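Undergrad: Sequence and predicted model, in that order:
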Amino acid sequence: MLSFMPAWLKIGVNLFLLIVCTAMVSFAICIVACVRILFFGNCHKFFIKAANRCMRWWLYRIRGIMGITNRTEWVRNIAIHPEFQDSYILISNHISWLDTLVLAAVLADLRPVPKFFLKHSLLFVPFVGLACWGLDMPFLRRYSRAYLLKHPDKRFTDIETSREACKKFSGVPTMMVIFPEGTRFTPEKRALSNSPYKNLMQTKPTTIAIAIESLGNQFNKILDVTLNYPDNPDTPFRSFLEGRLKKICISINEIKITDDLRGSYLTDKQFKRHFTLWLKNLWQEKDEKISEMKKNEKALCSSTDPDNIIKNKD
């Protein structure tokens, strides 16, 4: 729509719209959260639904904002069959800050609304932190291996946070979004971490395993997302702000959570090895898929209309 504008003006327009839209929704969710506190836990599901409706409004607005200054081609392969009452765990590779916006655009019509596992530092971002807290999104600290060696008492902090967050979603249709790599991919990070993959970081399976264990049969599917920005691989978020985001490749597959993926990751060593190997194999397939995306984009179906990515309106 406004793709004719110079890059510096596009940056201003996109930042303004993102900030205003996010601030408005965050403020509304904060009000809902504060009112919920006054009821001391009563009517919990009512206030969660109210906050979720605010979140869905944000998802739709993000979808619209992404098309204002960018003429982006969406190359997609989405093989899922969502149901209104289902709960999902969504896992995705992590490339850029743009990933969250892309997932928002793709999942806007999908029920239930996504809930992200976030870094603890985001709790202190104005408006956003309080809004995410109001949506019961868990904040994880992501301690380094060196820090945990010096402070072993912190080893299970994120695990307990994950468990408490999962308990809040008991009985409520939920989509929990997890980036198993724990950080955005860069060639430098990949080299430092000795990642065995060409396009991905190593995975951290604990959060996924704890989520499946904590909510049991409420989760019966995993949505496996593979993202790639073939024409803007280094700075996709900046390219989006400047109106230069040419192409988004996204693939989503369903994985049934079978009995062999349910168990105690912390106390059952045999299950821990099995689950870790399963996730490694899944990430190996994802790494190969990204390589294939880069070589042969025609392997995916193509669509230039982001408004028709997923339609599952109730």
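TA: Sure thing, it's come through.
Undergrad: CA atoms for contacts and neighbours, from now on please.
TA: Will do.
Undergrad: after the helix or strand harbouring Glu254 comes which helix or strand?
TA: Using DSSP states H and E, Glu254 sits within strand 247-256. Moving toward the C-terminus from strand 247-256, the next helix or strand (DSSP H and E) is helix 269-295.
Undergrad: Any idea how far that next one is from the middle of the chain?
TA: On the basis of C-alpha atoms, centre = their mean, to the nearest Å, helix 269-295 sits 18 Å off its chain's mean C-alpha point.
Undergrad: just checking, what packs against it?
TA: strand 219-228 (3 or more C-alpha pairs under 8 Å, 6 or more residues apart in numbering; DSSP states H and E).
Undergrad: try this one next to it:
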Amino acid sequence: MPVFAALKGSASFILIVMNTLICFVPVMVLALLKCVLPFVAVRALLNVVLDRIATFWIGVNNINQRCLGRSKVDVSGARDFVLNDWYMVTANHQSWVDILVLQRLFNRRIPFLKFFLKRELIWVPFIGLAWWALEFPFMKRYSPALLKKRPELKGKDIEVTKRACDKFQHFPVSIMNFLEGTRFTGEKHHQQSSHYKHLLMPKAGGLSFALNAMDGKLHKLIDVTIVYPNGIPSFFDYLCGKVKVIKVHIRMMPIDSALLGDYQNDAEYRASFQQWVNDLWQQKDQQFERLMQSGGNDCD
């Protein structure tokens, strides 16, 4: 890697760390207040302030990326978003860079993005505690083998999803769900015998549980297809400016009542919803191919 690119990436990383540390202090103070003042109105107000701090943090990081990374994001598709609505956001997942791209696209355009996270990520220094304070939903998934040994755990992950989404009923929010459940690699693609050329198999259950837990509040789905024409980058590659172009297509579609139901106990609904997700993913796979072959559009 050229020395200048490495220095630029290091400088960008240091700025992200500094920005994180500066914002971390007020986030932790407000999180402590939430613990000692467990009143609904107070917690709601503190959540608004916390989201604004996080929005500021993302805004500073976005300036950093534009000035030092200088990656161009070619965007096509829907752009008509508002801040006072509830959205479900889905995207294909290839790299940690995906999260930076999504934040760059949607910061101050839709309500603050809340990601479903693996419970283990709460231990990430500083960021893990910040995610907890911002009430990101931490998920605990149980393997089929463990459920077979301990059947009492069945449905526990669903309960966690419902409790997390209950907190999002009272103010506009955007809930982010990577349906593949993990980052794409050629090895994972082969192991799954995926039906799709560019994507892993989608997991419909988590999306269904989130939609139902929100009791109809989520009535718009934003589906994002992210393509790195020159190969999937690492986080540091992105900071170093080695990712020249990122292509993104955004679709927005309604979430109607037919998509709501009992995924766990209603076999007919479960099959119907899984087919809807499969169709969504098939269209995304085709869009991915088109983006690989196309030129650029609007740059963000």
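TA: Sure thing, it's come through. Fair warning: this is a prediction, and the values are worked out from it, not measured in the lab.
Undergrad: Now do the strand holding Glu254 of the first structure: everything it contacts.
TA: 72-80, 220-232, 293 (C-alpha atoms under 8 Å, 6 or more residues apart in numbering).
Undergrad: average gap between it and the second structure?
TA: Superposed on the second structure, strand 247-256 of the first structure shows a mean distance of 0.8 Å to its aligned residues (mean C-alpha distance after the TM-score superposition for the first structure).
Undergrad: which part of the second structure lines up with that strand?
TA: Per TM-score structural alignment, the counterpart of strand 247-256 of the first structure in the second structure is residues 245-254.
Undergrad: Report the buried residues of that stretch.
TA: For stretch 245-254 of the second structure, the neighbour count (16 or more other C-alpha atoms under 10 Å) marks Val245, Ile246, Lys247, Val248, His249, Ile250, Arg251, Met252 as buried.
Undergrad: Superpose on the second structure and give me the mean offset of the longest helix belonging to the first structure.
TA: The longest helix of the first structure (DSSP state H) is helix 7-38. Its aligned residues in the second structure lie a mean 1.7 Å from helix 7-38 of the first structure after superposition (mean C-alpha distance after the TM-score superposition for the first structure).
Undergrad: list the buried ones in that helix?
TA: Those would be 7, 10-11, 13-14, 18, 21-23, 25-30, 32-33, 36, for helix 7-38 of the first structure by 16+ other C-alpha under 10 Å.
Undergrad: what do you get for stretch 56-67 of the second structure?
TA: Phe56, Trp57, Ile58, Gly59, Asn61, Asn62, Asn64, Gln65.
Undergrad: of all those residues, which two lie farthest apart?
TA: Pairwise distances across the buried residues of stretch 56-67 of the second structure (C-alpha to C-alpha) peak at 14.3 Å, for the pair Phe56 and Gln65.
Undergrad: what about the residue mapped onto Lys269 of the first structure from the second structure, distance to Asp80 of the second structure?
TA: In the second structure, Lys269 of the first structure lines up with Ala267, judged by TM-score structural alignment. For Ala267 of the second structure, the distance to Asp80 of the second structure equals 36 Å [C-alpha to C-alpha, to the nearest Å].
Undergrad: Between those two, which is the more surrounded one?
TA: Between Ala267 of the second structure and Asp80, Ala267 has the larger neighbour count (other C-alpha atoms under 10 Å), namely 11 against 8.
Undergrad: quick one, strands of the stretch 101-250 of the second structure?
TA: Under the criterion DSSP state E, counting those that start in this stretch, the stretch 101-250 of the second structure contains strands at 113-115, 117-118, 138-139, 174-177, 220-227, 245-254.
Undergrad: Please identify which of the ones you listed is closest to His195 of the second structure.
TA: Taking C-alpha to C-alpha, strand 220-227 is the member of the strands of the stretch 101-250 of the second structure nearest to His195 of the second structure, at 17.0 Å.
Undergrad: Work out the gap between the closest one and the centre of the chain.
TA: 10 Å.
Undergrad: now do stretch 122-131 of the first structure
TA: For stretch 122-131 of the first structure, the separation from the chain centroid amounts to 17 Å (computed by C-alpha atoms, centre = their mean).
Undergrad: How about residues contacting it?
TA: With contact meaning C-alpha under 8 Å, 6+ apart, stretch 122-131 of the first structure is reached by Thr22, Ala23, Val25, Ser26, Phe27, Ile29, Cys30, Cys132, Trp133, Phe139.
Undergrad: same deal with stretch 177-187 of the second structure?
TA: Residues outside stretch 177-187 of the second structure that contact it (C-alpha under 8 Å, 6+ apart) are 88-95, 115-116, 199-204, 206-207.
Undergrad: and with 7 Å instead?
TA: With contacts defined as C-alpha atoms under 7 Å, 6 or more residues apart in numbering, stretch 177-187 of the second structure is touched by 89-95, 115-116, 199-204.
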